[in-house]
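> sequence unknown, structure follows:
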């Protein structure tokens, strides 16, 4: 899956690096909150709620998702008018500053109810940032790509998620290993949040050097005005809904680890060592990275929808065995369960950028892709950890969670049947060549 040779120049490589590094930083910031929601925040900020503290702590992970569509609309509107690059810099700054401030919020024992309120407000800002980030990064990579490599190029902003998960779990595991349990809960967990300062600087340096999307520049030179938001839903609302259902199935499954649920369950219910659990998730993130790249690469050969469907079938097959292995309460079983879990997840994530970019014409592409993604995250990942904990508490078994995730996977599989697969379609016919058989947008 090389990015060198074959007419791929330095600017192309710079673009995919900027997309990957930026999303890595964004999701590192996003995930350290989700992981700490299960390991730390219930006791530090929501302890007054007693036995419901953990459920509410997980609910704050989901609250940010409610604001993702707002971020998607705002960034999409501005991105379709002013460009993808400016929005990527703005979303990176918003996410980074919010994360650093989280590391400075005193516990509820110091400032009372103000502590969880401030924490939730900062989480909402993270949600606004995440809603606008993905669409810009995905489109910048895909719109710079040669038509025959859009799947692979589009997979690079996608792997920012497993790399961010790898980095978040790695930093937390290192801090956990270097501190006592009491020190980690008292101040150690704040270190990963404060380290975001360094990542912001790195991300800004990289993204500021990337050229604007050539497809967007062509539209801007032509003087085309962005289509009103209402027209997007009137003309392509069906595709927005199908895209949302497709991602809902992926994100519900993914947020068992990215949302911190598996980590919390393994540590608090199965009494496994926290550092070993975080290391297990890191191993699965590495597999997720490889399978996501493979999914993007295969999408250029098999088509985007076929790779999605293969991933959904793998997800469906693995749901019940996954929880059976986790419940063995050993680290080797947990590692195996998570690594196999990540294969189907990557196949339903790698083709996403290319598929969503080819679903919408240039003048509404940022909004269409970003809103479909954001709505899917609300329907799927937003409250998946909360639903999982409520199901386990109510039924007394984790297999009920497997049933829930299997149901979400079936929804995504059905949605994929109705999505047109148009690899190589001109993203902007005057500027972008495509295969002769590809039909342009009307």
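Looks like it came in fine. The structure displayed is predicted, hence computed values, not measured ones.
> Going by C-alpha atoms from here, please, whenever you check contacts or count neighbours.
Will do.
> What sits closest to residue 274 if chain neighbours are left out?
When the adjacent residues along the chain are set aside, residue 274 lies closest to residue 267, with 5.8 Å between them (CA to CA, 6 or more residues apart in numbering).
> How about residue 93?
Nearest-residue entry for residue 93: residue 200, 6.8 Å, with adjacent residues in sequence omitted and distances by CA to CA, 6+ apart.
> what residues are up against the one you found?
For residue 200, the set of contacting residues under the criterion of CA atoms under 8 Å, 6 or more residues apart in numbering consists of 25, 92-93, 96.
> Distance of it relative to residue 163?
When CA to CA, to the nearest Å is the yardstick, residue 200 and residue 163 sit 16 Å from each other.
> got it, and residue 296?
16 Å.
> likewise residue 73?
With distances defined as CA to CA, the gap from residue 73 to residue 163 amounts to 26 Å.
> ok, residue 179 touching residue 187?
No: shown here, residue 179 and residue 187 do not form a contact pair, counting by CA atoms under 8 Å, at 9.5 Å.
> how about the helices in the stretch 251-400 of the chain?
Secondary structure of the stretch 251-400 of the chain (DSSP state H, counting those that start in this stretch): helices located at 261-264, 274-302, 304-326, 331-347, 352-359, 362-379, 384-395, 399-417.
> Among the ones you listed, which comes closest to residue 63?
Nearest of those to residue 63, taken as CA to CA: helix 362-379 at 9.0 Å.
> Against that first model, consider the following:
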């Protein structure tokens, strides 16, 4: 349970940092760092910096993913937490375009890049931290700790911005209020580090160390021997990323600029949905341990492709209640994919390549999924002025995820068990892990 707590708190804090930037991109960065006569153009430029945080993730996946398989999970997770927290704190100190001119958005992009590098190395380790301590047959639940981080961080980030928006006037919020949410990162990261540094290395990694099975070139091995697992893991992540970008980020822009709703109401809809996800994600992860994980994932992916065609007509009525309902249903569907996702992705790779493979899958999927999604949504809406292209885009990503889940494999629990026995003192040599323990 200590590993579950360490994974949950650390990932939540890193996603607070990432999410507060995402929300600020939709609400204030267009005005402060990318001033333009056309509000949509300013928002598009702000979302471009949002995308940088995803584009830089593969670098984090390459660097920290490799280190996680070579030097251990714990050390890497401490480094990623410090990197993301420092970048977020510094964003809160940045001068705006009105003060520093073009240098302001340049510095913003650089710090967003650093955020992405840290998050890119965080996810794979956070998943393994809990799943390699917990029972492999309950990996869906244990690994979901890392998955709770995004909605928890999103809840904290949007909650902080909503509270600041309620307490301050519009001018005060644009002047200094938004900075407070970023500067809080320093306190939150210190708390996360206190928890993580006290944790031991995972028993699976200790077992690999005991028999000298740590890889020397894990990135090369993944790309040469794990192509199908990597493709399955990447595609499985695309629709969840795009769905999440729509219903936690772009929905703020759509509700305020297209539907004319107050910013507080738009944030409220996202806050309610994110709060529910904190409970729905571990529930979905646990459910995937009892049912076939891939079938649950497939059903949710199909629902993800269909729901936008229901949501937009509901939201376009202008009813805040229907907007909230639409966001909640979307995030329930997202939870049904996102809860089992960490276990599904980790299970595609053997333990000795698991950090590298999971990190690469996570970050590469982020580039083709979550990174470009707000940009695509904004461009489609600006070009067509209709919701149908937005829904069609989500449908295409759902098809990719269905393909990824279909070509993936079911778990092989024996891979972990053999390493655990070494650490527990049984003295057994690692068994043939090609098929041992396969359900």
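Structure's in. What do you need? From a predicted model like this one, the values you see are computed outputs, not experimental measurements.
> quick one on the thing from earlier: spit out the contact partners of the aligned residue in the second structure for the residue nearest to residue 274 of the first structure.
When the second structure is aligned by TM-score structural alignment, the residue opposite residue 267 of the first structure is residue 256. For residue 256 of the second structure, the residues meeting the contact criterion (CA under 8 Å, 6+ apart) are 262-263, 266.
> what does the helix or strand containing residue 46 of the second structure rub up against?
Taking DSSP states H and E as the criterion, residue 46 of the second structure maps to helix 39-55. Outside helix 39-55 of the second structure, the residues within contact range by CA under 8 Å, 6+ apart are 21-22, 25-26, 29-31, 33-36, 108-109, 112-117, 363, 366-367, 370-372, 374-375, 378-379, 382.
> Apply 7 Å and report the result again.
The list of residues contacting helix 39-55 of the second structure from outside it, by CA atoms under 7 Å, 6 or more residues apart in numbering, reads 22, 25-26, 29-31, 34-36, 109, 112-113, 115-116, 366-367, 370-372, 374-375, 378.
> Of these, which qualify as buried by neighbour count?
Buried residues within the contacts of helix 39-55 of the second structure, counting neighbours by 16 or more other CA atoms under 10 Å: 22, 25-26, 29-31, 34-35, 109, 112-113, 115-116, 366-367, 370-372, 374-375, 378.
> quick one: which of those residues sit in strands?
Counted as lying in strands by DSSP state E, out of those, is not a single one.
> tell me the SS of residue 198 of the second structure?
Using DSSP: H, G, I helix; E, B strand; the rest coil, the three-state assignment for residue 198 of the second structure comes out as coil.
> quick one, what contacts residue 332 of the second structure?
Contacts of residue 332 of the second structure were listed using CA under 7 Å, 6+ apart, and they are 277, 280.
> Now which residue in the first structure aligns to it?
The alignment partner of residue 332 of the second structure in the first structure, by TM-score structural alignment, is residue 343.
> how far away is its match from residue 379 of the first structure?
Remark: distance between residue 343 of the first structure and residue 379 of the first structure (CA to CA) = 22 Å.
> One more: residue 357 of the first structure?
21 Å.
> got the contact list for residue 126 of the second structure?
Under the criterion of CA under 7 Å, 6+ apart, the contact partners of residue 126 of the second structure comprise 7, 11, 146.
> The nearest residue to residue 433 of the first structure once chain neighbours are set aside: what's it in contact with?
For residue 433 of the first structure, the nearest residue in space outside its immediate sequence neighbours is residue 426; the separation is 6.2 Å by CA to CA, 6+ apart. For residue 426 of the first structure, the set of contacting residues under the criterion of CA under 7 Å, 6+ apart consists of 432-434, 440.
> Nearest to residue 209 of the first structure among these?
Distance ranking of the contacts of residue 426 of the first structure against residue 209 of the first structure, using CA to CA, places residue 432 first at 22.8 Å.
> which residue in the first structure lines up with residue 195 of the second structure?
By TM-score structural alignment, residue 195 of the second structure lines up with residue 206 in the first structure.
> how close does the residue nearest to that match when sequence neighbours are not counted get to residue 390 of the first structure?
If you skip the residues right next to it in sequence, residue 206 of the first structure has residue 18 as its closest partner in space, 5.8 Å away by CA to CA, 6+ apart. Between residue 18 of the first structure and residue 390 of the first structure the computed distance is 39 Å (CA to CA).
> okay, these two: which has more neighbours?
The neighbour comparison of residue 18 of the first structure against residue 390 (other CA atoms under 10 Å) goes to residue 18, with 26 against 14.
> The more buried one touches residue 207, doesn't it?
Yes: applying CA atoms under 7 Å, one finds residue 18 of the first structure in contact with residue 207, separated by 5.4 Å.
> can you pull out the helices in the stretch 1-150 of the second structure?
Listed from the start of the chain, the stretch 1-150 of the second structure has helices (DSSP H, counting those that start in this stretch) covering 2-24, 30-32, 39-55, 57-70, 73-91, 97-100, 103-131, 139-167.
> any chance of these in TSV, plus distance to residue 210 of the second structure?
Conversion of those to TSV gives the following (distance: least, CA to CA, whole Å):
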stretch	distance to residue 210 of the second structure
helix 2-24	21
helix 30-32	53
helix 39-55	36
helix 57-70	13
helix 73-91	15
helix 97-100	55
helix 103-131	18
helix 139-167	23
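> Now for the counterpart of residue 351 of the second structure in the first structure: which residues touch it?
Mapped onto the first structure by TM-score structural alignment, residue 351 of the second structure lines up with residue 362. Residue 362 of the first structure makes contact with 216, 427-428 under the criterion CA under 7 Å, 6+ apart.
> All set now, cheers.
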